[in-house]
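Q: pasting the structure only:
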């Protein structure tokens, strides 16, 4: 009888439950969506009850035809940098403030009034920013003191679901390192930073290795999910780090690019990378002894989805009639344009930006439109603008480690034209693995397998992935993209003052 690993990936748009065998075979996956409430320009929240409903429904649908005794572990990947305030019984006291939320600007300023920005960066591995959990909890303390007073623990998305399954409140080192309260040098909560923030350190949960067995499925959870009572639950890791595992980035020398709603570029290193401009961050890795430097932009796939929803309504209607993805038609439109989009640039800052600018007031823009431009040029400019922004991250890491090739995963990696564009703009060989949208759940599955002793180490990921195709940089386009990229950088700098003015409107 085969043994199964059940992995949950709590993403931005929904939860994906995926079943793998311990031999690395993908059996099936089921997704249940939930909504994000965007408001006040750059605020973003989700209801934790929706996550639980998604987990229960996707699990029941996934396992309805198998013997649950064959499931040897349940493990997790989850959106990072959120703030879920729960009481001592685990009840959410308000909606979760998710990673994309940028409201905590004043709280960020308060931190930086008490500690040098670079000193903070070298303790935490991240810069002080409204994106992180600590600043969000500070905002709650200041603006919703009744919620703060009643908060027993601050959790992240997967941690809340782990509690619902086991009754135990905990987190792992990767998610802890995304709170801005975790000392990456000691792997403990930073008393110095917690004190500076004015937060009660007891509200932070105990942190463990990602492979830690945090508990077992309770009788109540078994009834709600259909899982077998007593099944081991592994704490898992944040989605960015799970993606690193799922992309095979488990030792130095391997780089990857995740292309989803957000996008990031990650590598594995023995020590944190401290960029002199603090543009990148370093997470704790799921692999013991290593850290996971990354650069993350806010709206990659989200920017393309905005274009699909607001500009490409004709293409979307046509796709529905043909029973295909609207992105297939959009990609064909993009192919009608040329590298450089005939001089149009798109700044992809629809929800502010993290790497490289760390500016919550940054805004999106089309630049360079003239009467001769066509629809396909606009669409290509969007895809190129996202890639230009990511190219800055690539260039930062190239200052520290050689990057000759890069594994690309996520929904955006389905696009052949986008993969070639990445090769041309990054000037690296782009590698496409057999699984594109399963990397995070696959990483969680490997973590779960190690946690229950089915796998010896993280090299087990090689059972799951193989490279199917690659894209080599086209020298003919290199000069075009180099020139356009420089103008892209100048365009952002030229608009910084305008962004500040717009923020006051």
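A: Here it is on my side, so go on. Note that the coordinates shown come from a computational prediction; the quantities given were computed from them, not determined experimentally.
Q: can we go C-alpha only for contacts and neighbour counts from here?
A: Will do.
Q: surely residue 82 touches residue 99?
A: Yes. Counting by CA atoms under 8 Å, residue 99 is a contact partner of residue 82 at 5.1 Å.
Q: so which of these two has more stuff around it?
A: residue 82 (28 against 23; other CA atoms under 10 Å).
Q: skip the chain neighbours and tell me the closest residue to the more buried one.
A: residue 98 (4.3 Å; CA to CA, 6 or more residues apart in numbering).
Q: what's near enough to touch that neighbour?
A: The contact partners of residue 98, taken as CA atoms under 8 Å, 6 or more residues apart in numbering, are 44-46, 80-83.
Q: quick one: buried residues of stretch 35-53?
A: Residues of stretch 35-53 classed as buried under the neighbour-count rule (16 or more other CA atoms under 10 Å) are 43-53.
Q: brain fart, stretch 106-119
A: In stretch 106-119, counting by 16+ other CA under 10 Å, buried: 107-108, 111-112, 118.
Q: what of stretch 369-383?
A: Under the neighbour-count criterion of 16+ other CA under 10 Å, stretch 369-383 has 376-383 buried.
Q: can you lay out those residues as CSV showing distance to residue 319 and secondary structure?
A: Output for these, formatted as CSV (distance: CA to CA, whole Å; DSSP: H, G, I helix; E, B strand; the rest coil):
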residue, distance to residue 319, secondary structure
376, 17, helix
377, 20, helix
378, 19, helix
379, 16, helix
380, 19, helix
381, 22, helix
382, 20, helix
383, 19, helix
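Q: adding another structure so you can compare the two:
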């Protein structure tokens, strides 16, 4: 029997999903295992990287159980970006991994800019300096714990760590590594000036290869842990945002993906490398083009904050999904603007277009007759209004964006999809698969497995689209809310936020 299936691995912020896909982009089997996200200090977010491997192994065993090994043709990994771990020479962590939300490197951003200038850092890496890229998190960590630098640890992104466990090869792809801020986007290599700033050498980093390259094969030891067949080819993948774009079928400019996950990530394809403060620039999942990407870190994370930290506290017997369903149903009965409540969703600072790590969330208009459903709807609307701000900035460089393809957990909400269409004033269409990110990894694996001759053919065959949400009668009302209340609100409060941030720092 020849191989007719591929394995996609999506190691996200709180769970690992392993999905087995056929050549038409249909999920045949899947497994999922979670892992904890720790908040050990203000602005600090960490994980035990060993839990990534434990979750991958558990999810993989569930996904491939009952599938003949010879049917599996290749495996590819996609992953949470900017998250990294320092390891010893054997690949064992010497410190908890720092997660993309970790914001303890804010002071180091200014230090880095003083050495290389903000403009040069932006031009080399494609990312305006802010605390999100791994570079600044690493500088902060080494300042707090200088003994770590003395041991000359390896620095591995999630892709490199998991691939090492699967194959014994310490390799990552350009499209997995470039969110670290350590890659020279023009040279397609580690940036020596930035490595020098970080106190790193190339020997402390994984080898860089193009996405879609066969890195190695699943070892016998990894096979025993995961249930995967030994010898299964492992293909270089890409970060979750780029793979989401591929899984949504974004192959040409003019249409953007919109990943409604822990962070809200949107990207439009560009055939040339360009930089602008309205977006950050990354390689696309194929490595042949670029994504001009916007990123709001307070995505469904903000919804989870509302439910878990407020509404389920003291009522843990109620499930998250139960509370969320009630909020969604009640919010759907509320009018546009949540009866005068506006949210600026900067719960984890702001990247584009302001690149301000001192930014915080804003709730404006709160009154005694507002309840939890009002705040929930205002969060959904605030994220949509912020996406309009992002899209306006990107279009100045990319040209008009005619529609969006939505995926991720948030896309399952008809209410939120309609709000987005109404606020953005253009159609929002669900991706055919709710696991578009994992599907993007599978598409990269498909040519290696012989399911399709190349990635372009695989993308055409394996992606599809679902329900369309068209702008409706609420669009003019949202347009007025955006112009009269939302646009410029952050700028009006920015100085006060910075004063508060300095006060908080002592």
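A: Ah, there it is. Since this is a predicted model, take the numbers as computed values, not measurements.
Q: mind checking the TM-score on these two?
A: The TM-score (TM-score structural alignment, normalised by the length of structure 1) is 0.94; 500 aligned residues with a CA RMSD of 2.1 Å.
Q: equivalent range in structure 1 for stretch 45-57 of structure 2?
A: Taken onto structure 1 by TM-score structural alignment, stretch 45-57 of structure 2 occupies residues 44-56 there.
Q: got a list of contacts for that stretch?
A: Under CA under 8 Å, 6+ apart, the answer for stretch 44-56 of structure 1 is 8, 10, 14-17, 31-38, 84, 92, 94-102, 157, 160-161, 164, 224-226.
Q: next one: stretch 398-408 of structure 2
A: 244, 248, 253-261, 268, 270, 292, 391, 395, 426-431, 433-437, 465.
Q: if we use 6 Å, what do you get?
A: For stretch 398-408 of structure 2, the external contacting residues (CA atoms under 6 Å, 6 or more residues apart in numbering) are 254-261, 426-431, 434.
Q: what is the nearest of those residues to residue 442 of structure 2?
A: Nearest to residue 442 of structure 2 out of the contacts of stretch 398-408 of structure 2 is residue 434 (CA to CA; 13.9 Å).
Q: SS state for that closest one?
A: Under DSSP: H, G, I helix; E, B strand; the rest coil, residue 434 of structure 2 falls in the coil class.
Q: so who does it touch?
A: With contact set as CA under 6 Å, 6+ apart, residue 434 of structure 2 has these partners: residue 407.
Q: what span of structure 2 is the helix or strand that contains residue 328 of structure 1 aligned with?
A: According to DSSP states H and E, residue 328 of structure 1 maps onto helix 326-336. With TM-score structural alignment applied, helix 326-336 of structure 1 matches the range 323-333 in structure 2.
Q: so which bits of that stretch are buried?
A: 324, 327-328, 331-332.
Q: on that earlier part again, report all helices and strands that the helix holding residue 328 of structure 1 contacts.
A: The helices and strands touching helix 326-336 of structure 1, judged by 3 or more CA pairs under 6 Å, 6 or more residues apart in numbering; DSSP states H and E, are helix 313-322, helix 375-398.
Q: if we go by neighbour counts, what in stretch 24-39 of structure 2 is buried?
A: Neighbour-count burial for stretch 24-39 of structure 2 flags 24-27, 29-35 (criterion: 16+ other CA under 10 Å).
Q: and the residues you listed, which of them are in strands?
A: Among the buried residues of stretch 24-39 of structure 2, the residues falling in strands (DSSP state E) are 27, 29-34.
Q: returning to that earlier point: possible to save the buried residues of stretch 106-119 of structure 1 as a markdown table with distance to residue 345 of structure 1 and secondary structure?
A: Formatted as a markdown table, the buried residues of stretch 106-119 of structure 1 follow (distance: CA to CA, whole Å; three-state DSSP):
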| residue | distance to residue 345 of structure 1 | secondary structure |
| --- | --- | --- |
| 107 | 34 | helix |
| 108 | 31 | helix |
| 111 | 35 | helix |
| 112 | 34 | helix |
| 118 | 32 | helix |
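Q: out of these, which comes closest to residue 501 of structure 1?
A: Of all the buried residues of stretch 106-119 of structure 1, residue 501 of structure 1 sits closest to residue 108, with 20.1 Å by CA to CA.
Q: all helices for the stretch 201-350 of structure 1, in order.
A: Ranges of helices in the stretch 201-350 of structure 1, per DSSP state H, counting those that start in this stretch, are 219-225, 239-246, 301-310, 313-322, 326-336.
Q: contact partners for residue 167 of structure 2?
A: Contacts of residue 167 of structure 2 by CA under 6 Å, 6+ apart are 216-219.
Q: if you set the cut-off to 10 Å instead, what comes out?
A: 215-223, 230-234 (CA atoms under 10 Å, 6 or more residues apart in numbering).
Q: quick one, strands of the stretch 151-300 of structure 1?
A: 153-155, 171-172, 182-183, 188-189, 207-208, 213-216, 232-234, 237-238, 255-259, 263-267, 281-284, 291-297 (DSSP state E, counting those that start in this stretch).
Q: single out the most deeply packed of the helices and strands packed on helix 326-336 of structure 1.
A: Ranked by mean neighbour count, those are led by helix 375-398 with a mean of 22 (mean count of other CA atoms under 10 Å).
Q: quick check: angle from it to strand 291-297?
A: Direction vectors for helix 375-398 of structure 1 and strand 291-297, defined by axes from the mean of the first three to the mean of the last three CA atoms, to 10 degrees, enclose an angle of 150 degrees.
Q: can you name the next helix or strand after helix 375-398 of structure 1?
A: Following helix 375-398 of structure 1 toward the C-terminus (DSSP H and E): strand 405-409.
Q: where in structure 2 does that following strand fall?
A: Going by TM-score structural alignment: strand 405-409 of structure 1 matches residues 403-407.
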